[in-house]
Each structure stands twice: as C-alpha cells, then as structure tokens.
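Peer 1: This is a predicted model, with the sequence first.
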Amino acid sequence: MQTVRAAFRDECARLGEVLLGLDEVDLDRPTDCRPWTVRELLAHVRTGAGRLVDMLAAPAPPHAEVDAGGYYGAAKFTPPVDAARIEGGRREARELDGPALVADFDRAWRAALDAVDAAPPGRVVRTRHGDAMALAEFLRTRVVEVGVHGLDLAAALDRPPWLTPTAAQVVADLLTGGRAVPAELGWDRLTLIRKATGRAELTDRERAAVDAAGFRWLSFGG
C-alpha cells in the first residue's frame, strides 16, 4: 500500500504543478484521446482520481474478487460504457472554467488520499463496474489512470513526459505482472508503458518478443 500510495501522491502532485501553468488556449488543445480536449481529459482524470472518496464512504464488500489487472478487462469497456465515459468527461468540463477545474483536481486527489489514509487495513471497495477490490489494488488503477493520461496530456501540450519514477514503477509492474522485460527490447519503463498502452506502436520484432514473454496487455477504458 505504501508504494502505491506514494506513487498516487507523486503523480497527482506533479500533474498539479503542470496544470498551474496552463491557460485557456492550452486547455482547449485536442488530445489523442479523441474526441476529448485537454480540458475534457483533465475532467475525466479529476473524476477518476477522486473516485475513492465515495467508494470508501460506502459499505465494504466482504472480500475482494478482482485485482488491478482484472479490473482492466475488455468486457467492461463496451461501446455504451465507453460512450458514457466520453460524454461524462465532456459534460464535467463544461461545468467549470480552467482555474476551477485545476483547483478541483487538486481537491479531489487530496481528498482521496485522506480517505485512503483513514481506511482500516485490508479495506475492500466496490468499483463503478461492480467489482469488489482490495483498496490497494484499486489505488493501483488510479496510478495508472493519472500516469497514463498524463502521457496523453504531455503529448497534447507538446511537453516531455513528466511521469514520476514511483508511478512508472507501479504502472510497469502491473503491465508486466512483475516480470522482467525481455533484454533484447532495450525498453526503459516509459517506453514499456507507452508501447503497452498503445501510445507508441510495436514493431513486428517487438511484438514477437512480447508474445514470447507471455505478456498480457490490459484493456484501458477509464
């Protein structure tokens, strides 16, 4: 839990620092998460980062049924679910201007971290998909959401990726199942994450090495 907590804190704080320097023109830039703009993607990230507050206020399921890898199952992200997710981000972006949205992101992730710190050891939560998950496992998915969408935001803003080392470790370990990346690929953690989440294309050679290693890429929907 402490490793995942630190990763969530570090990645959210770093994103918050970046957001303070953005203007309305920056927020209206398009992203590769179409059809979202930077503003709309940020609204989605804000909602995801703060989701644990309500989850921890709800009754705890008796036991966990899904881990972080299982949370990212293709069956969850059907076209209707994806459409609702996209519209939700667009709707939420319309409700706040830029400074208010940035401030609300800061409030949301800090409130989530406070809720995590107040939770008892072994706490189980229920996700919006109905999954019962250990709190630490769901928090791992929040690191993925903030970290990977941070790559999307960096690309849209023409900035170098700011993925923090703690978040990179958590995301990379989830993507590989804790196994070593084949040495012949020569990937660092950032490259692994970009390749595994579709932010960079795999060459035929890379795909063959990934298949031979038995990696199971996850399905991301939010």
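Peer 2: Cool, got the structure. Numbers count the residues shown, from 1 in each chain.
Peer 1: drop to CA atoms for contacts and neighbour counts, all remaining ones
Peer 2: OK.
Peer 1: Which residue ranges of the protein form helices?
Peer 2: Using DSSP state H, the helices assigned to the chain run over residues 2-19, 24-27, 38-57, 68-71, 79-95, 98-118, 135-156, 165-176, 189-196, 204-213.
Peer 1: tell me the angle of the last one relative to helix 165-176?
Peer 2: Comparing the axes of helix 204-213 and helix 165-176 via axes from the mean of the first three to the mean of the last three CA atoms, to 10 degrees yields an angle of 70 degrees.
Peer 1: now do the third one
Peer 2: For helix 38-57 against helix 165-176, the angle between stretch directions is 80 degrees (the same axes, to 10 degrees).
Peer 1: Of all the helices of the chain, which one is nearest Gly221?
Peer 2: Of all the helices of the chain, helix 79-95 sits nearest to Gly221, with 6.7 Å by CA to CA.
Peer 1: how big is the angle separating the closest one from helix 98-118?
Peer 2: Interaxial angle, helix 79-95 versus helix 98-118 (the same axes, to 10 degrees): 120 degrees.
Peer 1: Next one for the comparison:
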Amino acid sequence: MDLFSRSWAALREAVAGLPDQDFARPSGCTGWLVRDLACHLVIDAQDVLITLVTPADTEPTADAAGYWHVAQEPPTGTDPLDALTVRLAAAYEDPALLTFHLDDVGAAAGRAAGLADPDALVSTQDMVLTVRDYLTAYVLEWTLHHLDLVAHLTGVPGPPAEGLAASRALLERIAGAPFPASFTDADALLIGTGRRPASDAETAQLGALSGTLPLVLG
C-alpha cells in the first residue's frame, strides 16, 4: 500500500516538474507524446478512484499478476482508446491545465488508496481482487509509465528504486521465470515489456525466456 503511494507520488512529481516544452517531446509509449502519457495518467487515476469504490461480494478471481492481460501484439497507438487519449491531451492546449488536472485527480486517487482497507474486495474489468493486489498491480503501471516519461528526457528523476524492484518481481511472476541477475531492474522492465530490444549479449543471457518476450501488458 505504501509502495503504491510512493510510486504514484514520484511519478506525479516528475510530471509536475516538467517545463512546457517537454510535453511535446516523445514518450516511451508508441505513438504518444509526453502530454498524451500525462493525459493517460489522469484516466488511470480516475480508474483507481472508480475501482476503490466498487466493492465486490465474491471471492477474488485474480491477484496482482493475474490482473495483467498479456497481449499478442505491441500497441501501435491506433487503438480507439489510445487515439482518444491523444485527442483529449491536445484539447488541454496549455500544459499547466493538464498538470493541474493530474495533480487534482491524482492526489484524490492517492488519498483514496491510503484510506482503503487492503483486505477489502473490489471489482474491475470483470475481475475481483483484494485492494492490496489491485494497488500492487498499479505499482507496476506507475513504474512502467515513469520509465516511459523519462525515456527521451534528461534531468528528470526516474522511478523509486523500491518501485523498480517490486515491479521487476511482479513482472517475473507474470513471465513465470526470473530475469538474469545481471539485468538492472529498469532493464528487466524495459526489455521484458518490449520497451527496448535486448542486445545480442542480453538475449543470450535470457536463454529460453527470450522466446516469450515481449510481455505486452494490458
């Protein structure tokens, strides 16, 4: 629960500190500028708020790893929801309006997470999870998008080390195998989710695991 809050606060703080010109730079998400990614984070924050007030009365059907669907193809940026995000982001025009909205809704999502009972059951995307597992899944979401945010920027702080480590551990559960110990947590996440290709040497270290990558999470 605390790791969710720290990861989310670090990501929002990084966005809040960006100069206006950085919002027009590319992000690590295919087809998205930084402003598009920031707009997606607003939508993510809304999803967190909605889920935390959507109680379930059945047993859990998924845990933090099972929350993630692994797609067969990487995103192209042309998915209708992705395209809508781009249009919404452009409608803000002034980056200050976008950062204000993210801070407003994002802070509310953070407060809601802090107040939630970790053992309570919530429903989202036809799944039932404990709040603890749901927020654990979102640590991976925040960490990956923090890496996306800084992918083409300089001087912007990256995700917290503890968030990177926890996200790597969760991705290894999803993959069903550990990444090589020589990989940094960031490299394991970037290579594991297809955000950057593995070098020949890294592919050799991955062994059989390389045949299952990338893990395109959705």
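Peer 2: That came in fine, so what should we check first? Bear in mind the structure is a predicted one, so any value in this text is a computation, not a measurement.
Peer 1: Can you calculate the TM-score here?
Peer 2: Here the TM-score for the pair of chains, by TM-score structural alignment, normalised by the length of the second structure, is 0.81; 214 aligned residues with a CA RMSD of 3.1 Å.
Peer 1: returning to what we had before: redo the helices of the first structure as JSON lines? Include distance to Pro182 of the first structure and mean neighbour count.
Peer 2: JSON lines is the format used below for the helices of the first structure (distance: least, CA to CA, whole Å; neighbours: other CA atoms under 10 Å):
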{"stretch": "helix 2-19", "distance to Pro182 of the first structure": "24", "mean neighbour count": "19"}
{"stretch": "helix 24-27", "distance to Pro182 of the first structure": "38", "mean neighbour count": "14"}
{"stretch": "helix 38-57", "distance to Pro182 of the first structure": "32", "mean neighbour count": "22"}
{"stretch": "helix 68-71", "distance to Pro182 of the first structure": "20", "mean neighbour count": "19"}
{"stretch": "helix 79-95", "distance to Pro182 of the first structure": "33", "mean neighbour count": "15"}
{"stretch": "helix 98-118", "distance to Pro182 of the first structure": "35", "mean neighbour count": "18"}
{"stretch": "helix 135-156", "distance to Pro182 of the first structure": "22", "mean neighbour count": "23"}
{"stretch": "helix 165-176", "distance to Pro182 of the first structure": "10", "mean neighbour count": "20"}
{"stretch": "helix 189-196", "distance to Pro182 of the first structure": "11", "mean neighbour count": "19"}
{"stretch": "helix 204-213", "distance to Pro182 of the first structure": "7", "mean neighbour count": "13"}
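Peer 1: right, so of the ones you listed, which gets closest to Arg126 of the first structure?
Peer 2: Comparing the helices of the first structure by CA to CA, helix 38-57 comes nearest, at 6.5 Å.
Peer 1: That closest one vs the second structure, mean deviation?
Peer 2: Taken over the aligned residues, the distance from helix 38-57 of the first structure to the second structure averages 1.5 Å (mean CA distance after the TM-score superposition for the first structure).
Peer 1: next one: stretch 166-174 of the first structure
Peer 2: Stretch 166-174 of the first structure sits 1.1 Å off on average (mean CA distance after the TM-score superposition for the first structure).
Peer 1: against the second structure, where does that stretch fall?
Peer 2: The aligned range for stretch 166-174 of the first structure in the second structure is 162-170, by TM-score structural alignment.
Peer 1: neighbouring contacts of that stretch?
Peer 2: Under the contact criterion CA atoms under 8 Å, 6 or more residues apart in numbering, stretch 162-170 of the second structure has outside partners 3, 7, 64-65, 137, 139-140, 143, 185-186, 188-189.
Peer 1: List the residues that contact whichever residue in the second structure pairs up with Ala68 of the first structure.
Peer 2: In the second structure, the residue matched to Ala68 of the first structure (TM-score structural alignment) is Ala64. Neighbour list for Ala64 of the second structure: 129, 133-137, 170 [criterion: CA under 8 Å, 6+ apart].
Peer 1: Sweet, I'm off.
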